[in-house]
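[1] Structure, please.
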Amino acid sequence: MGEFLEWDAYRLSAAIAAGQITAVELMRATLDRVAQVNPSVNAIVSLRPEAELMAEARAADMVPAKGPLHGMPMAVKDLANVAGLPTSMGSPLFAGKPALTSDIMVQRMQDAGALIIGKTNTPEFGLGSHTYNPVFGATQNALLPGCTAGGSSGGAAVALATRMVCLADGSDMMGSLRNPAGWNGVYGMRPTWGRVPAEPVGEMFLHQLSTNGPMARCPRDVAMLLDVQAGADPRQPFGLPDEPFMDHVQADVTGRRIAWLGDWGGAYPMEAGVLEACAEGVARFADAGCVVEEVSPPFDAAALWEAWITLRSWAVAAKLGPIYDQPAMRDQLKPEAVWEVERGRALSGAEIQRASAIRSDWFRTVVRLFDEYDAFVLPTAQCWPFSVEWDWPKEVSGVMMDTYHRWMEVVVPVSLIGLPCLGVPMTGPRPMGLQIAGRPRDDIGVLQLGEAWHGIS
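    Sure thing, here's the model as predicted:
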């Protein structure tokens, strides 16, 4: 019993709906797997009591399937609220404090039948692409023990890769769904802005950098979870209408044109071997019938970085500013968070306007790029998974990194303008991944390319 933990989520969902597997059997196997694996990788935190979870599984078996996730155990990233579970965000300031309600994305998963077993580990406040924090410690890479899982959805990626769950949620500001997917052999989708709504709280117009999204072990499962998470919320200004994904993820991609951007003409330093490994992965698109062309950088990388760090620091300062303003709480923030707040608060209105203008110029440029190509492809990171003991890489290929996130600059072209992007894995001797970025709002086109690429592996 438990071999079904290896199954894809869509197969598992069908088996539960047909009565071939019970929610109790699945929960029992899941908890056994967590007990066996989690102590060594530290991916799932705030695990709920076994008695409660088994009771919920028995209750699920007593009623008809309420949705595609019926009876399926899931763990939610520890930046999102689950009613009754603590949302620590990796910070001692919030550890142990239970949420009163579930966030809209979480509630949608629960309404579709998911049984939430706990949370998945994340960096403090999700800052940095390395999952460690003073509350729960570090998460180990699923494929390279002793190395980082990436982040900030590192716990989610490792829980998937180690077969503790078959679906996971995550969020992505600067590669947080894409980088851990590539480094742990799974798939992570950053949807178009507005596809998966955040909470309708606080400021909702200006700070559009991050989004929630799905993770899984194959693109079809990513599409299945996106079907559940997506859909406009009338309380929010930038929502997109419902659109089916899983039923359309399989398609003939023959003739679709792929732009390979590599290291952006040398602008992004890459650790030895990364570009070569990624080039081999890109070649698989040709095997799927796509036309692949190496393309010169369509925009100045320095300008993209200037816009990004301006808008990011401005957004982080707005979010964490109330904590920073209380000296006793400020002392418990990690240095990177303090740096972001102080930098963001020092920005002038003119600097923010300039960053927004650069972002707009890049959007106009990428629209023209997509007149000729259906997607562009980049690596998911600029270096291989590094030691779990590090805080962040201080240099890449001999180039000093001047910020804690500069080594992830390769994700900025997508994040800055909110393109749909799927992180796909390449699991060689050292794991790496590719970003498949598509036209604005063409999430299904990106998923179709990912599914075709997956079929070649």
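[2] alpha carbons only for contacts and neighbour counts from here, please
    Noted.
[3] what's the spacing between the most far-flung residue of the chain relative to its centre and residue 21?
    Distance from the centre of the chain peaks at residue 62, with 33.8 Å (C-alpha atoms, centre = their mean). Using C-alpha to C-alpha, to the nearest Å, we find residue 62 at a distance of 13 Å from residue 21.
[4] Now show me the structure for the sequence below, then we'll compare the two:
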Amino acid sequence: MQGAPQTSFTGPELCAKSALEVVTLLKSGAVSPAEVLEASLQRIAQVEPAVNAVVTPCAARARNALGLLPGRAAKNASQPGWLAGLPIGVKDLTPVSGVRTTWGSLAFKDFVPQHTDPLIARLEERGAIVVGKTNTPEFGAGGNTTNAVFGPTRNPWNVALNAGGSSGGAAVSLATGEVWLSHGSDLAGSLRTPAAYSGVIGLRPSPGRAGGANEALGFSIEGVQGPMARTVADCALFLDAMAGFDPVWPVSIEAPRTPFLDAVLRAPQDVRIGYAPDLGGFAFVDPAIRAVLDGAMRAVEGAGGTVEIDCPDLPGLAPTYRTLRAMFWAALPGRAPAEVQAFYKPTLRQNIAQGRALSADAIHDAQRGRAALYQSVRRFLERFDVLAFPVMGVPAGPVEQEFPPEIDGQPITDYVEWLRFSYLSVVTGLPALSMPAGFLPDGMPVGLQLLGPPRGEARLLAAARAVELALGGPLGPIDPRD
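    Reported below is the predicted structural model:
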């Protein structure tokens, strides 16, 4: 991949393989689930002091879960997405029974749930072994993964820098080879930003494709759960494991007849891409990032793809997104007991206050604005397989910095403003994927974002595979670098 720095990997050999390779070995009996689990635990112990990604390992629970695999295999081994005993990480916003779940908040620093989130229970039934909880900012509010319970997660490409957020622990656990697949969630790029900064894949699926929102907001489509991996094929495998209808989620949708992994394995190279390097002037981009993405698009063209600089009309995207986001925060953490809210950080309080201050007209306008944006992008994607644009307009900053003060000389007023490239997928409900596109001169990865058509994860993943091949990817795991 263009500009890739020299890296090393000193972990167990199994940890350097893709998830698909390891699952194939597990299915054939060439390796045992116990061997794979111990390799994961060994790597976690090896790199955690440097990166702080898997903040709550659960080795005893994972070893006990191995005994349940034969019964689960009898029911599910022939189904798409069977993981056959592969260890995974789970973001610390999502409960796993018997494992401390903190939401990154001091209010829950000792909380141990009795029940597992339905999506994670589905993954366990489909052969996943939960090996630990991954770090997140408080209640997922932030583009830098740090909190008062566990402290910051560090970027493995340069441990002085941040890993993005809010699924930063998940992304880093993949980039360092602690796990092969890691669960995340996304409201403002939380699956995409850390994937871009860590050189991995993060997919924000269509609402209902991979479970649903918190039960209290079951009809909400702004916050979704989704898969993270090191390769496009692994991401598709993980999405197959997550997919399927369950009435517990009001927005849940059926799994496709053809597995997502099949779409990736059959991906053609003649992908059609609409490329909008600043989303039609909507967001600022550092020139160094623009240069990497421009080079990636030239590589796609050289491999047989078609790239056209174009962008759909995006009327009212910023106010529409900010209104919907504010509603989400006011309705969820904003309704927590006062003794919980007493611990909230200032930016979380600010989000909630904005939601409470919304006028009825602002809410009405956001609903109309969302519909107009959806139709505009839907029509645009009748001409292209995907819309391509940056994940982030600025490189990763110091680990101590919550958000950058400026992008390309333009001031940033709050921590949501620097995440503008994340808005479009959230507002329209269209699936979006972050993937490595190359490297900056200092050796830090740059992420490319691809936006797919309605419920178009198969087309999105196939396009991502074509780009991955054109760029010489995927990237393998690395040892943390100073």
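[5] what's the matching residue for residue 126 of structure 1 over in structure 2?
    The alignment partner of residue 126 of structure 1 in structure 2, by TM-score structural alignment, is residue 140.
[6] Then residue 4 of structure 1?
    That one, residue 4 of structure 1, aligns with residue 14 by TM-score structural alignment.
[7] Is that match within a helix or a strand, and which one?
    helix 13-16 (DSSP states H and E).
[8] mean deviation of that helix from structure 1?
    Following the fit onto structure 1, the mean deviation recorded for helix 13-16 of structure 2 is 1.0 Å by mean C-alpha distance after the TM-score superposition for structure 1.
[9] And that helix, what does it pack against?
    For helix 13-16 of structure 2, the contact count by 3 or more C-alpha pairs under 8 Å, 6 or more residues apart in numbering; DSSP states H and E identifies helix 33-51 as packing neighbours.
[10] tell me the average deviation of the helix it packs on from structure 1 after fitting.
    Averaged out, helix 33-51 of structure 2 is 1.2 Å away (mean C-alpha distance after the TM-score superposition for structure 1).
[11] Tell me which residues are up against that helix.
    11-12, 14-15, 26, 54, 59, 62-63, 66, 84-87, 131, 153-156, 159, 172, 176-179, 479-480 (C-alpha atoms under 8 Å, 6 or more residues apart in numbering).
[12] Kindly recompute the last result at 7 Å.
    11-12, 14-15, 26, 54, 85-87, 153-156, 159, 177-179, 480 (C-alpha atoms under 7 Å, 6 or more residues apart in numbering).
[13] Please tell me which residues of structure 1 stretch 374-388 of structure 2 aligns onto.
    So stretch 374-388 of structure 2 sits over residues 363-377 in structure 1, by TM-score structural alignment.
[14] swap in stretch 27-40 of structure 2?
    So stretch 27-40 of structure 2 sits over residues 17-30 in structure 1, by TM-score structural alignment.
[15] chain center to that stretch, what's the gap?
    27 Å (C-alpha atoms, centre = their mean, to the nearest Å).
[16] residues of it that come out buried?
    17, 21, 22, 23, 24, 25, 26, 27, 28, 29, 30 (16 or more other C-alpha atoms under 10 Å).
[17] Now distance to residue 218 of structure 1 too, for the residues you listed, in a markdown table please.
    Shown next, in a markdown table, are the buried residues of stretch 17-30 of structure 1 (distance: C-alpha to C-alpha, whole Å):
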| residue | distance to residue 218 of structure 1 |
| --- | --- |
| 17 | 20 |
| 21 | 21 |
| 22 | 23 |
| 23 | 22 |
| 24 | 25 |
| 25 | 23 |
| 26 | 20 |
| 27 | 21 |
| 28 | 24 |
| 29 | 21 |
| 30 | 19 |
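[18] Closest to residue 236 of structure 1 out of these?
    residue 17 (33.6 Å; C-alpha to C-alpha).
[19] How about the contacts made by that closest one?
    Contacts of residue 17 of structure 1 by C-alpha under 7 Å, 6+ apart are residue 65.
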